[in-house]
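Peer 1: pasting the sequence and the predicted coordinates here, then a few questions.
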Amino acid sequence: MADIADIVVVGGGVHGASTAWHLAKRGVGNIVLLEKDGIASGASGWSSAIVRMHYQLESLVKITMYGRELYGDWANIVGVGESGFRKVGFLVLFPEDEIEQGQKVVKMQNRLGIDTRFISKEEVSQIEPRLSIDDVAAGAWEPNSGHADGSTVANSFIAAARTLGVDVRIGTEALGLTTNHDKITGVETSEGMISAGTVIVEAGFRTSALLEPHGIDLP
């Protein structure tokens, strides 16, 4: 008989682990997370894990604002493990033809309440004297940004998700998605089938291979 879950999350990197924890925190039901190898064994474990908020899309900036809050106050928000976050600042460099766009981004960030400022070429050199600034016209400085640790974040999310009842199955591979009348109904795994109302695939470069047979073409 197949296992039954409300939600199956495929992938044990930062995205999959974060999704499982956030859903469990909301109490959405029975959650199973599948990871073929080990937690953060893919791109998450090799990521530079930069925590920054300088993006052109306001919707993305708002998401990263939450991420910065989460990583910086992990103990109070997640309560299990740590993020490895270090506040070292984030510096963006602009050539002459990108100054106007850079100013727009900083203005938008300021409107959203982010501590960031547009700085001159000379200020760039003061912040990081080792930089060659021959082709730099200006910059943007986020003093409260920095970097976390991808492996630490993923493993901490997993530990926290387990305390909320998430069934984490390391070493179980998602072989394919099952369907019924064009609706995804579950996951065929190396350990058998899991029926699920919702399947979330966050398996890094393996994601496309799972989705393509169902007509879903990722960029």
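Peer 2: Structure's in. What do you need? These numbers were taken from a predicted model, which means no experiment stands behind them.

Peer 1: could you use CA atoms for every contact and neighbour count after this?
Peer 2: OK.

Peer 1: all helices for this structure, in order.
Peer 2: 14-25, 43-46, 58-72, 74-77, 99-111, 121-127, 150-163, 207-211 (DSSP state H).

Peer 1: packing partners for the first one?
Peer 2: With contacts defined as 3 or more Cα pairs under 8 Å, 6 or more residues apart in numbering; DSSP states H and E, the secondary structure elements packing on helix 14-25 are strand 3-10, strand 31-35, helix 150-163.

Peer 1: so how many other residues sit close to the residue nearest to Phe90 when sequence neighbours are not counted?
Peer 2: The shortest distance from Phe90 to any non-neighbouring residue, by Cα to Cα, 6 or more residues apart in numbering, is to Glu142 (5.0 Å). Neighbour count of Glu142, defined by other Cα atoms under 10 Å: 21.

Peer 1: here's the one I want to compare it with:
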Amino acid sequence: MDTLNKLKDINLTNRFLDKIKSEVVSEISIMEVCGTHTNVILKNGIKDLLPEKIKLINGPGCPVCVTPQGYIDTAIKLSKKENMIITTFGDLMRVPGKESTLSKEKALGSDIRVVYSPLDSIKIARENPSKEVIFLGIGFETTAPIIAMSIKIASDENINNFSVFNSLKTMPEAMKSLVLNPNIKIDAFLCPGHVATIIGENQFKKLAVEYNIPMVIAGFEVND
């Protein structure tokens, strides 16, 4: 609890800010990779507190934002099949495909259900043995374990009417694409603590060494 209190201590925040202001001598662009970092930065006005020479860039922290339109179009096509139930996280419902969205298709009669967890889809599959249940597997490394668990449970219980339409991404690969993009100037990365909890630090370290770009793994409190 003492550590958590320090991460929210305004006096410590001011000390960090004073140190940053005293040491910044040139312009620097830092990308916070994770959407949770972005939320904390915006909620607490961190951009306004930092020196003008420090530019914070929002990264690809939302897996929905880096989902190709073709995936949505395919999901919509699947939803129109007979005896089909599509399950998905809620943030995918309004993402536009070429001509429609999952939300519109649900309104038109397709059986599309928002779930909190892919494990909820297993329950739906059990309760609807005559229908095919497809979970839209969107996410980064933090979502992959629970999706893998749902597949294992379905296999262990011989639930044959459950499947996953996979579009999982890996955070280091997304970051690599950004580093290689000549139109984006990134001097450093703020890496997501929860992804590092799943995959460790080595993938980020490898990327930092290969492309000679500083990276720091951090959690999601203000002083992180």
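Peer 2: The structure has been received and is ready for your questions. Quick caveat: nothing in here was measured; it's all calculated off a predicted structure.

Peer 1: what does the TM-score come to for these two?
Peer 2: Superposed pair, TM-score by TM-score structural alignment, normalised by the length of structure 1: 0.27. Supporting alignment: 104 aligned residues with a Cα RMSD of 5.9 Å.

Peer 1: helices along structure 2, start to end?
Peer 2: Using DSSP H, helices in structure 2 cover 2-7, 10-23, 35-43, 46-49, 69-79, 102-107, 118-127, 144-156, 171-180, 193-199, 202-211.

Peer 1: mind putting these into CSV with distance to Ile85 of structure 2?
Peer 2: Converted to CSV, the helices of structure 2 look like this (distance: least, Cα to Cα, whole Å):
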stretch, distance to Ile85 of structure 2
helix 2-7, 43
helix 10-23, 49
helix 35-43, 29
helix 46-49, 43
helix 69-79, 7
helix 102-107, 10
helix 118-127, 9
helix 144-156, 16
helix 171-180, 29
helix 193-199, 30
helix 202-211, 37
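
Peer 1: how about these, which one is nearest Phe162 of structure 2?
Peer 2: Across the helices of structure 2, Phe162 of structure 2 has its closest neighbour in helix 118-127 (6.1 Å, Cα to Cα).

Peer 1: circling back: and the helices of structure 1 as a markdown table, adding distance to Phe90 of structure 1 and mean neighbour count?
Peer 2: Output for the helices of structure 1, formatted as a markdown table (distance: least, Cα to Cα, whole Å; neighbours: other Cα atoms under 10 Å):
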| stretch | distance to Phe90 of structure 1 | mean neighbour count |
| --- | --- | --- |
| helix 14-25 | 21 | 22 |
| helix 43-46 | 19 | 17 |
| helix 58-72 | 12 | 16 |
| helix 74-77 | 20 | 13 |
| helix 99-111 | 13 | 17 |
| helix 121-127 | 10 | 16 |
| helix 150-163 | 17 | 23 |
| helix 207-211 | 31 | 16 |
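
Peer 1: could those helices be laid out in TSV, adding distance to Val92 of structure 1?
Peer 2: Below are the helices of structure 1 laid out as TSV (distance: least, Cα to Cα, whole Å):
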stretch	distance to Val92 of structure 1
helix 14-25	25
helix 43-46	22
helix 58-72	15
helix 74-77	26
helix 99-111	9
helix 121-127	9
helix 150-163	22
helix 207-211	31
